[in-house]
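1. please find the sequence and the predicted model below.
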Amino acid sequence: MESKSRRDISHFEGTWQIARQIEDRMGGQEAHFSGRAKLRPLGEHWLWQESGEIRYGAGPALKAERSYLWRPMGRRIAVHFEDGAFFHDFDPEAPAPEAEHFCTPDLYHAAYDFTRWPRWQVTWEVAGPRKDYRMTSECRRPETG
């Protein structure tokens, strides 16, 4: 964890390498995403843009991109979909930050882990009538030199 200074949205600014694993517990293929994300200020929001490749099982690599809008909200960070709809929020200073998102009939539950900052991860457990998977994203600063 970094020094005693409070971690806020500005600590996430910049480029991150992402390694993501998706474990489908309904018998589908496991997927792996590898790419980069960049968080930068954009007016009253911060834009999180990620791009890379996703591979399902032994299939070919496919291009994958996603964007979210982050917004400081007191101690918390609110995450919105690219269209501005609210997704979830989290407290980067909480001992074990969690979040939930309901997309009827599905429930998305996130657990953030900042204990190895500036390496961090978020694990989403997703459950619904036709969904049952775990998605873990590990984020770290790109290697330098």
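-> That came in fine, so what should we check first?
2. please count neighbours and contacts with C-alpha atoms only from this point.
-> Noted.
3. so what's the residue lying closest to R134 once chain neighbours are set aside up against?
-> When the adjacent residues along the chain are set aside, R134 lies closest to E125, with 4.7 Å between them (Cα to Cα, 6 or more residues apart in numbering). Residues in contact with E125 (Cα atoms under 8 Å, 6 or more residues apart in numbering) are Y108, H109, A110, D132, Y133, R134, M135.
4. nearest to W46, of those?
-> A110 (20.2 Å; Cα to Cα).
5. ok, that closest one - contacts?
-> E98, A99, E100, V122, T123, W124, E125.
6. any of those residues buried? List them.
-> Neighbour-count burial (16 or more other Cα atoms under 10 Å) applied to the contacts of A110 gives E98, E100, V122, T123, W124, E125.
7. if I look at the third one, how far off is L62?
-> Relative to L62, V122 is positioned 22 Å away (criterion: Cα to Cα, to the nearest Å).
8. now the terminal residues of stretch 9-18, how far apart.
-> One end of stretch 9-18 sits 18 Å from the other (Cα to Cα).
9. okay, now the one to match up with it:
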Amino acid sequence: MNETVIDGWGDASEVVTRLAGSWSFSRIVTGHVTVEGVAVVMPSDDGAFAYREQGHLTLANGTTLEAEREYIFRRGERGFSVFFKETPPRLFHEISLFASGGGALSGSAGHLCHLDHYQSAYTFFRNGRFVVRHVVSGPRKDYTMVTTYRRQ
């Protein structure tokens, strides 16, 4: 068996394609905010996949705000690349996926944003859900953000 093939997600190169559709998500930014919302992943004409999320962000003091975020995902041979939706698109990180414990596909990458460092990890579970974890540290930022996605 190919070490990058996991039931429900297929081969590592297929993961982005299988993201297409609607997802409910729950995000915790430790000690700062929570976000509940919906993310939609749609194929675009250029072969990429547009990611757009909308949700309700709740601050630690209870204040609730509307939040949204957009990325562009591109398939790779062993995973995918994530770009900020800018003109032109700017690379956030490239994720190579490998089989990990419990029958999941996992991958990680780092990104330097000015002097702050993002260490990101993606885990795609056999049951179809996935989790994205960003650990951010530096002179201006210090937090962990965990987002769990479930197919709608």
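-> Done, it's in. As the structure is a prediction and not an experimental result, all values here were calculated from the model.
10. which member of the buried ones among the contacts of A110 of the first structure is positioned nearest P142 of the first structure?
-> Checking these against P142 of the first structure with Cα to Cα, the nearest one is V122 at 17.7 Å.
11. now check the second structure for the residue matching F102 of the first structure.
-> Under the alignment (TM-score structural alignment), F102 of the first structure maps onto L112 of the second structure.
12. what does R76 of the first structure give?
-> Per TM-score structural alignment, R76 of the first structure is aligned with G79.
13. now its match: how far from S120 of the second structure?
-> 14 Å.
14. next, the mean deviation of the longest strand along the second structure compared to the first structure.
-> Looking across the second structure with DSSP state E, the single longest strand is strand 64-76. Following superposition, strand 64-76 of the second structure is found to deviate from the first structure by 0.7 Å on average (mean Cα distance after the TM-score superposition for the first structure).
15. mind listing what's buried in that strand?
-> With the criterion 16+ other Cα under 10 Å, strand 64-76 of the second structure contains buried residues E70, Y71, I72, F73, R74, R75, G76.
16. tell me which two of these sit farthest apart.
-> E70 and G76 (19.4 Å).
17. what about the helices in the second structure?
-> For the second structure, the helices defined by DSSP state H occupy 15-18.
18. okay, which residue is most central for it?
-> V132 (4.8 Å; Cα atoms, centre = their mean).
19. before we move on, back to that, looking at the buried ones among the contacts of A110 of the first structure, which one is closest to A19 of the first structure?
-> Closest to A19 of the first structure, out of all of these and judged by Cα to Cα, is V122, at 10.9 Å.
20. one step back: export the contacts of E125 of the first structure as CSV, with columns for distance to L42 of the first structure.
-> What follows is those, written out as CSV (distance: Cα to Cα, whole Å):
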residue, distance to L42 of the first structure
Y108, 27
H109, 27
A110, 25
D132, 34
Y133, 32
R134, 31
M135, 27
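21. which one of those residues is nearest G52 of the first structure?
-> M135 (15.9 Å).
22. so who does that closest one touch?
-> Here M135 of the first structure is in contact with R20, Q21, I22, E23, T123, W124, E125 (Cα under 8 Å, 6+ apart).
23. map the fourth one across to the second structure for me.
-> Taking TM-score structural alignment as the alignment basis, one finds that E23 of the first structure is matched in the second structure by T30.
24. thank you, goodbye.
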